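Visitor: Sequence and predicted structure, then a few things I'm wondering about:
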Amino acid sequence: MSISEAVDAAEAPGAGQLVVETTAGALRGTVRHDSHAWLGVPFAQPPVGELKWRAPQPVSPWEGVREATAYGPAAVQLSRFDPTAPPYDRDSEDCLYLNVFAPAAPAPSPRPVLVWIHGGGFVFGTGADYDGSVLAERGDVVVVTLNYRLSSWGFLHLAGVDPSVADSNVGVRDQVAALQWVRDNIAAFGGDPSRVTIVGESAGGMSVGTLLGVPAARGLFHGAVLLSGSAADQQDAATGTAAAKALLARLGIPETEPGRIRDVPLAELRAATEELAHAGGHDGRQGIPFVPVVDGDLIPYVPLAAVADGAVADVPLLVACCRDEMAIFTFMAEDNPITRSLEERTGPQAWTELLRRYEQFEPEGAAVGGNPRKTLLGDAMFVMPSIRVAEAQVRAGGKAWMHRFDHQPPMEPYNMLGPTHAADIPCLWSREPSFDLCSLSGEPADGFMDMSEADKAASAALQDAVLSLVRDGRPSLPGGPEWPAYDEKTRPQMLITAQPELAHDPTGERREAWEGITG
């Protein structure tokens, strides 16, 4: 039976729009709120067996109509930074699935496309954590959420030990493969493949920043949003190779036979990866030893340098942070691998001088309840790298806009910590009149929480900021202040609250302290 015959046979009254043809076969979706959704769509072959640590391969075609009404498994997960939490039991090495959400109402022309890359420190998370119908309906766009291989499954630099047994950066290659799938198939879902914006937060934001410097991704996206992400936090190849060798040693595998890692059972590999993460990883990445590597191949050089060279000068960027990024990282001791790494990268003398200057700033400038050390860490990890992305884009002749999320959501832990890291996520992905706590945690029992009027207004502002860039190539807030592009003279940033306001160089005192420092 041909695909078209299968589609005809599958159609029933009211179901026609739910069956679409892709390059691999026909899919039947489902209804979600006022959207149509196609869930658990494979975009590559399962990366199992000999395909572990290999670039994703094209998905095998199927006959008939494939049901796309349930999410696929998540990538193999490590701890969600909570040792008391039960183990995540919905993950698998067979994880390369994406989800498509499109408004049910017909559109006169193809819709812009928002591709969401989830965060989670490159150790946890899944596209299924996010209900794409929220933004699809509010913005009249097509939304794609995706999985990619995580931790040692996605970012083990085995190619640095022996390039014949593995490809590098397979987690990033998964993201590129998903974008190629979007290019080839999104028109069937009503999307416009020439108007694709990639959006990510935390590790997802870093993924977006990384993709800015990946030649293989050029032309696959036309806008980018980095939420608490960076284009300069990748590992160098030597560090990535050292981390790979450390994991092989924990598994008892000689460096001369790295391919034997394919025979290690999942549970054993997960345990060894957890042990390495808890030991501090490499390059000071406590809990995150495996991240994208500047391999000279997929990622030729540091993506921030690619931005500075004008590689994405034609791609509008929205770059953002939360006001008190580090408040949530209360588990970090004063002396920890991340602090030591940042101090080494910055230079001990420069770090000491920075801390001295931060201790002199007013509490408002120090943020995080006036804790200068936490503010310095947050600036080193998130705020200053974000500013550098915007600066590099502007200097290369491109356009960038910046915002800072200043609203405090009501659920834990934000009700205690304020607008800290990831506080923008519940506002970006919930619909009035309530926050969807299930979508945020992945746990169905978590339910919903009512939004206050301030929550509704701040959420609307954040959603409008992101969606306007997706639709129009520049952010704007209906009824809000004019939002100029970033420049190095006035340094405008929109402060996202229930009543957004435009600020100029709101972290200027701290930014000036970092001038001339590359850490």
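Guide: Great, that's in hand.

Visitor: use CA for all of it now, contacts and neighbours both
Guide: Noted.

Visitor: State the helix or strand in which the residue positioned nearest the centre of the chain lies.
Guide: Closest residue to the average C-alpha location of the chain: Gly204 at 1.1 Å, with C-alpha atoms, centre = their mean. If you go by DSSP states H and E, Gly204 is part of helix 203-211.

Visitor: now the nearest residue to the residue nearest to the centre of the chain once chain neighbours are set aside: how far from Gly369?
Guide: Distance criterion C-alpha to C-alpha, 6 or more residues apart in numbering; nearest residue to Gly204, sequence neighbours excluded, is Gly119 at 4.3 Å. To Gly369, Gly119 is 25 Å away according to C-alpha to C-alpha, to the nearest Å.

Visitor: tilt between the strand ranked longest in the chain and helix 203-211?
Guide: If you go by DSSP state E, the chain has its longest strand at strand 191-201. Angle, strand 191-201 to helix 203-211, by axes from the mean of the first three to the mean of the last three C-alpha atoms, to 10 degrees: 120 degrees.

Visitor: Next up, a structure to set beside the first:
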Amino acid sequence: MSNETEMTETEAMFAAVRKAEARQFPIVETTEGKVRGLSSGRIASFKGLRYAADTSGANRFRPPQPLEPWAGVRDALDYGQIAPQIPGDRRHAYADLILNDVQPGGMGEDCLVLNLWTPDPSRRTKRPVLVRFHGGGFYGGSSNGPGGDGEMLARFGDCVVITVNHRLSALGYLYLGDEGEFADSGAAGVQDLVAALQWVARNVEAFGGDPSRVLIFGQSGGGAKVSHLLGMPSARGLFSSAGVMSGSSLVAMRRDDAATVAAQLLQRLGLKASQIRELQAVPYQTLLAAQADVEAAERSRGEAPRSFSPVLGEAIPHHPFTPGAPQESLDIPLIVSTALDERTYREVKFDMGWDEVLERFRRRVGEEAEMLLTAYRDEDPAATPFVISARMASDTTFRLGASTMLERRLAAGGAKSWAYLWASPSPAYGGRYGAVHGIDVPYAMYDIRSPLAGPTADNQRLAGEIASAWVALAATGDPNNDVTPAWDAYDLEARTTLVFGAPTEAVSDPRKFFREYWSSRRG
């Protein structure tokens, strides 16, 4: 065999290897530069993609700043940084169930990153895009943990899945006054979300997504973030449908309240709001320690800690859903949901008795306590005192917020909205938490390995149902599909709600008595 032939065979083998490499490590050109991902099981992932500049130093407290373009290829093979925060406390059993202590990527202010999963990282197709914002209020969490993995949903729904990190707590929401270049510092964290959606609009087509079919959704704090985006003028046109899971946020923080919270923090730091340069130079570790000190002092006085959250201003010109639904998103199809036993996640007295529950009811409703407790027990005779106590708290917080959001959308003549109630309980710890806060997240991501769920046949069914609904909403603007039971839009007559359970079924005004009772006491 000649040397020329040998070279040809060698070159052919090398060319085959390069093709295999291109499939295994796909390269996509974004508007800022090229990025390299990793393919596994026919889903390509791109992790730690920057959508805006580092927020440290001179960029701290500013709106997100644009990325500088780069030459060559950047690896997107692992997670980027998470926002500075105090990690989850594992002394609380619920914290282990949501795995908030498992957040790879390291902590830092270069945290404006997103993660993307796609079946085809090319422009050949235009798949629906699902953008999920993580929970943890406005103070904690990230999209880097197991609950934020989008691979299974991208494969199941043949869609592009994106999860987002952004600034939290004081670094995202420290109010520094009404004037000057930092006048909207109290909304920096939600402005990050807008910047992420702008990145999606510019770049998702290169990853196989359709920029005209973008769903934004999130649970708990993620739902609160969606609530705010629904009323932000700068977010208009960046998404086509939305979902608020157990996070209906009706109001933003007023500037006078934000000033009080900021003053407490600044006092701990020995600084004033006008000392911007000094504030920008404070290590983030010092800021976090000062926050923790303020919260500890409030608890010692028997007060509930007031955390940092989005503040009214130019970016957030009005409350999200008060006094009514925002005009900016009346044309956006919307799903609003709750879980039956949301508040069990905040309770720790699992062995409480009925006398203690009755006393809690008395403190809330006075002489109607016995009647109300009987109604709760009759609804679910197998429920423990612990669950019934938390269910009442769920009805007066999460559920009341969700029904108010839906009613205000209807009053404003908004696009179709749908409601669901997650009633299937978590099996964790013998089922003691019931259908706890966050229970629907792993199912929505079609990833039931979470400790809240578990790989059973029935859980696989539930995951298929809810994931199909989210993908359908992203694709068509309507959650109805071939897997989930037929689901009418919400109205004030039927109040049709999809109840996820065994079986999943559409129910007219489920738990009507409790909705009407607590609505009548809203004032």
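Guide: Yes, it's here. Just so you know, these numbers come straight off a predicted model, no measurement behind them.

Visitor: how about the longest helix belonging to structure 1: buried residues?
Guide: If you go by DSSP state H, structure 1 has its longest helix at helix 453-472. For helix 453-472 of structure 1, the neighbour count (16 or more other C-alpha atoms under 10 Å) marks 455-471 as buried.

Visitor: Aligned counterpart of Ser227 of structure 2 in structure 1, please.
Guide: The equivalent of Ser227 of structure 2 in structure 1 is Gly209 (alignment by TM-score structural alignment).

Visitor: thinking again about what came up before, when Gly119 and Gly369 of structure 1 are compared, which one has more neighbours?
Guide: Gly119 (23 against 15; other C-alpha atoms under 10 Å).

Visitor: The more buried one: what secondary structure?
Guide: coil (DSSP: H, G, I helix; E, B strand; the rest coil).

Visitor: Wait, it touches Gly200, no?
Guide: Yes - the pair Gly119 of structure 1 / Gly200 is scored as a contact, 6.9 Å apart, by C-alpha atoms under 8 Å.

Visitor: returning to what we had before: gap between the match of Ser227 of structure 2 and Tyr130 of structure 1?
Guide: From Gly209 of structure 1 over to Tyr130 of structure 1 (counting by C-alpha to C-alpha), the distance is 21 Å.

Visitor: Next: Ala279 of structure 1.
Guide: For Ala279 of structure 1, the distance to Tyr130 of structure 1 - C-alpha to C-alpha - is 31 Å.

Visitor: Name the nearest residue to Gly106 of structure 2, ignoring sequence neighbours.
Guide: Gln81 (5.0 Å).

Visitor: How much space separates the counterpart of the one you found in structure 1 from Pro42 of structure 1?
Guide: With TM-score structural alignment as the criterion, the equivalent of Gln81 of structure 2 in structure 1 is Pro73. For Pro73 of structure 1, the distance to Pro42 of structure 1 (C-alpha to C-alpha) stands at 11 Å.

Visitor: More neighbours: which of the two?
Guide: Shown here are Pro73 of structure 1 and Pro42; by other C-alpha under 10 Å, Pro42 has more neighbours (23 against 20).

Visitor: Verify the stated contact: the more buried one with Asp94.
Guide: No - judged on C-alpha under 8 Å, Pro42 of structure 1 makes no contact with Asp94 at a distance of 9.8 Å.

Visitor: Thank you kindly, that will do.
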